[in-house]
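K.L.:
Predicted coordinates and the sequence they were generated for:
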Amino acid sequence: MQKAFLIILLLIPFIVLSQTISGKAVAITDGDTFKLLTKDSTLIKVRLANIDCPEKKQPFSAKAKQFVSDAIFGKIVEVRVLKKDRYGRYISNVIYNDTISLNYELVKQGLAWHYVKYSKDKNLQSLEDKAKADKVGLWQDKNAIAPWEWRDHKKKKVKL
């Protein structure tokens, strides 16, 4: 019995990794985070994988949030879960309108960075490179600050 329990515990991370969840996007927190209401009325917090949208006080933050709202709010989406983070959010790739990757679209529209620290997705990097070259969205600003640098700067400022 203990052996079976141990095996189940070891398999849980793999079950979550291969999970696909459908549900309605019921709240948009920001450009890369939203809440999903599943068919069984479970509310889960979803964080888009491999990208990072501007923080609230950064340029293009509101545009990223609005883009996500226009794309998925009130609609049924498919959430392809990669893992859960330390905050309990489902780190995921999100598909809307049956075939469109929300993660890719945000980068393509110049509303998010490819979060290279956590991703090796060559498609995301290509999309970012093209958006940058075409000066799309946040790439209109030649001094655009990545959200992780913005957050790091804010932390250092608070400590001073």
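P.N.:
Received it, and whenever you're ready, just let me know what you need. Residues are numbered from 1 along each chain as shown.
K.L.:
all contacts plus neighbour counts: C-alpha atoms, from now on.
P.N.:
Fine.
K.L.:
what's the span of stretch 98-116, first residue to last?
P.N.:
Start-to-end span of stretch 98-116 (Cα to Cα, to the nearest Å) is 26 Å.
K.L.:
And it, what's buried?
P.N.:
102-115 (16 or more other Cα atoms under 10 Å).
K.L.:
Mind putting those into TSV with secondary structure and distance to A71?
P.N.:
Shown next, in TSV, are the buried residues of stretch 98-116 (DSSP: H, G, I helix; E, B strand; the rest coil; distance: Cα to Cα, whole Å):
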residue	secondary structure	distance to A71
L102	helix	8
N103	helix	11
Y104	helix	13
E105	helix	10
L106	helix	10
V107	helix	14
K108	helix	14
Q109	coil	12
G110	coil	15
L111	coil	13
A112	coil	15
W113	strand	18
H114	strand	19
Y115	coil	21
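K.L.:
Let me know the closest of these to A62.
P.N.:
The nearest member of those to A62, counting by Cα to Cα, is L111 at 9.6 Å.
K.L.:
That closest one against Q140, yeah?
P.N.:
No. Counting by Cα atoms under 8 Å, L111 stays clear of Q140, with 10.9 Å between them.
K.L.:
what about I15, neighbour count?
P.N.:
I15: 13 surrounding residues under other Cα atoms under 10 Å.
K.L.:
again but with Q140, I slipped
P.N.:
Residues contacting Q140 under the criterion other Cα under 10 Å number 14.
K.L.:
distance of it from A131?
P.N.:
As for Q140, its distance to A131 is 9 Å (criterion: Cα to Cα).
K.L.:
again, but for K122
P.N.:
As judged by Cα to Cα, K122 and A131 stand 14 Å apart.
K.L.:
Between these two, which has more neighbouring residues?
P.N.:
A131 (22 against 11).
K.L.:
Check which residues of the top helix by length along the chain are buried.
P.N.:
Taking DSSP state H as the criterion, the chain has its longest helix at helix 2-17. Neighbour-count burial for helix 2-17 flags L17 (criterion: 16+ other Cα under 10 Å).
K.L.:
let's bring in a second model and compare:
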Amino acid sequence: MDDDAHHGAILIHLEDQAGRNRISPAHEPARCKAHLADILIRVVACRDHATRPKPQIDDDGLDAALLRVILLLACLWAPAAWSTELQGRVVGIHDGDTLTLLASGNQQVRIRLGSIDAPESRQPYGIRAQQELSSLAGRKEARVVVEDIDRYGRTVGRLWVGAVDVNAELVRRGASWVYQQYNRDPALLALEAEAKAAKKGLWALPPSERIAPWAWRGGDRRSSAQERSSAGALHSRAPELSCGAKRYCGQMRDCAEARFYFSQCNVSRLDGDGDGMPCERLCR
């Protein structure tokens, strides 16, 4: 076999490999890397063989052929990850921005909505954010435009239910923040500004309760301003409390008053089960 025929045979083999091995690195990264490594080895072999000094080889033809290989590798690596779509039924809502999609082959895929960050379940508005996502996508047929795989192995993407862009709708309703660190869609920032101006959803919360989820996860779960405010409120109310005629939990305004009557006024009946906690419905 002459050099041109050998070179062409390798290129045909590479293209055949591409056709058989076009997989998404977003879902099978190990396999994808293995295939790419095999193809790169073959490219190097092709280059080494083709660049041996033989006068009959046309340099322009060789460069063009190698360019085909490079473009082929680029096609293998990039589009499969960034243009993949998953379709299926939403079978689980875990919080305001995470769900499970039952895709083809009964494969359950954990989906993290991209570009947004909803309040955590234990944050103010966290449960409501989860309910908003459930109302939009729960038990519905959906498709996900895959953008990435995060460090937890979750598929990150844009969720569509029919013509509804769920990621954007959550921001529009004030059920989620824009995750600015990862956002590449300026339209989401505009939707967030509109929701904030209209005090929709979480934007209607007191400022002390509007803690960005990424700050919450980082441990900033209660601002110093909120702590000072709470401490000041308790201190200012203390002088108002005094032992009176109240004897039952139903007469207490709040837990602070119940504790005062129990500890300072010796109203022991407030602790019905004897565990040291008065009026548990108020003080739980």
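P.N.:
All right, it came through fine. Note that the coordinates shown come from a computational prediction; the quantities given were computed from them, not determined experimentally.
K.L.:
Give me the mean distance between the helix or strand just after the longest helix of the first structure and the second structure.
P.N.:
Once the chain leaves helix 2-17 of the first structure, the next helix or strand it forms, by DSSP states H and E, is strand 20-30. Compared with the second structure after fitting, strand 20-30 of the first structure has a mean deviation of 0.5 Å; criterion: mean Cα distance after the TM-score superposition for the first structure.
K.L.:
Mind giving me the packing neighbours of strand 20-30 of the first structure?
P.N.:
Counting contacts by 3 or more Cα pairs under 8 Å, 6 or more residues apart in numbering; DSSP states H and E, strand 20-30 of the first structure is packed against strand 33-38, helix 61-72, strand 76-84.
K.L.:
what's the closest of these to V26 of the first structure?
P.N.:
Nearest of those (Cα to Cα): strand 33-38, 5.8 Å.
K.L.:
got the contact list for the most centrally placed residue in the second structure?
P.N.:
Nearest residue to the geometric centre of the second structure (Cα atoms, centre = their mean): R112, 3.6 Å. By Cα atoms under 8 Å, 6 or more residues apart in numbering, R112 of the second structure lies in contact with D97, T98, L99, R154, T155, V156, G157.
K.L.:
I'd like to know how many residues surround the second one.
P.N.:
A total of 21 residues lie near T98 of the second structure under the criterion other Cα under 10 Å.
K.L.:
Isn't it up against L113?
P.N.:
Yes. With contact defined as Cα under 8 Å, T98 of the second structure reaches L113; the gap is 6.2 Å.
K.L.:
Now check the second structure for the residue matching I72 of the first structure.
P.N.:
Correspondence of I72 of the first structure to the second structure, assessed by TM-score structural alignment: A137.
K.L.:
Pull up the gap between its match and T100 of the second structure, please.
P.N.:
Between A137 of the second structure and T100 of the second structure the computed distance is 11 Å (Cα to Cα).
K.L.:
Quick check: neighbours shared by the two?
P.N.:
With contacts taken as Cα under 8 Å, 6+ apart, A137 of the second structure and T100 have V90 as neighbours in common.
K.L.:
Give the equivalent position in the second structure for K39 of the first structure.
P.N.:
Checking with TM-score structural alignment, K39 of the first structure has S104 as its match.
K.L.:
whoops, D85 of the first structure was the one
P.N.:
In the second structure, D85 of the first structure lines up with D150, judged by TM-score structural alignment.
K.L.:
can you pull the contacts of its match?
P.N.:
Counting by Cα under 8 Å, 6+ apart, D150 of the second structure touches V156.
K.L.:
wait, what's in contact with S92 of the first structure?
P.N.:
Here S92 of the first structure is in contact with V46, R47, L48, A49, V79, R80, V81, L82, K83 (Cα under 8 Å, 6+ apart).
K.L.:
Go ahead and confirm the last one touches L17.
P.N.:
Right, K83 of the first structure. Yes. Checked against Cα under 8 Å, the pair K83 of the first structure and L17 is within contact range at 5.3 Å.
K.L.:
For V145 of the second structure, see how far away the residue nearest to the centre of the second structure is.
P.N.:
Using Cα to Cα, one gets 11 Å for the distance from R112 of the second structure to V145 of the second structure.
K.L.:
Which strand or helix spans the residue nearest to G88 of the first structure when sequence neighbours are not counted?
P.N.:
Spatially, and ignoring its direct neighbours in sequence, G88 of the first structure is nearest to K45 (7.5 Å; Cα to Cα, 6 or more residues apart in numbering). Following DSSP H and E, one finds K45 of the first structure within strand 43-48.
K.L.:
helix or strand right after that strand?
P.N.:
strand 51-52.
K.L.:
ok, residues contacting that next one?
P.N.:
Residues contacting strand 51-52 of the first structure (Cα under 8 Å, 6+ apart): D32, N103, V107, A112, W113, H114, Y115, P147, W148.
K.L.:
next one: stretch 41-48 of the second structure
P.N.:
H7, I10, L14, L66, V69.
K.L.:
Identify the farthest-apart pair in the contacts of strand 51-52 of the first structure.
P.N.:
Going by Cα to Cα, the pair spanning those furthest: N103 and W148, at 17.2 Å.
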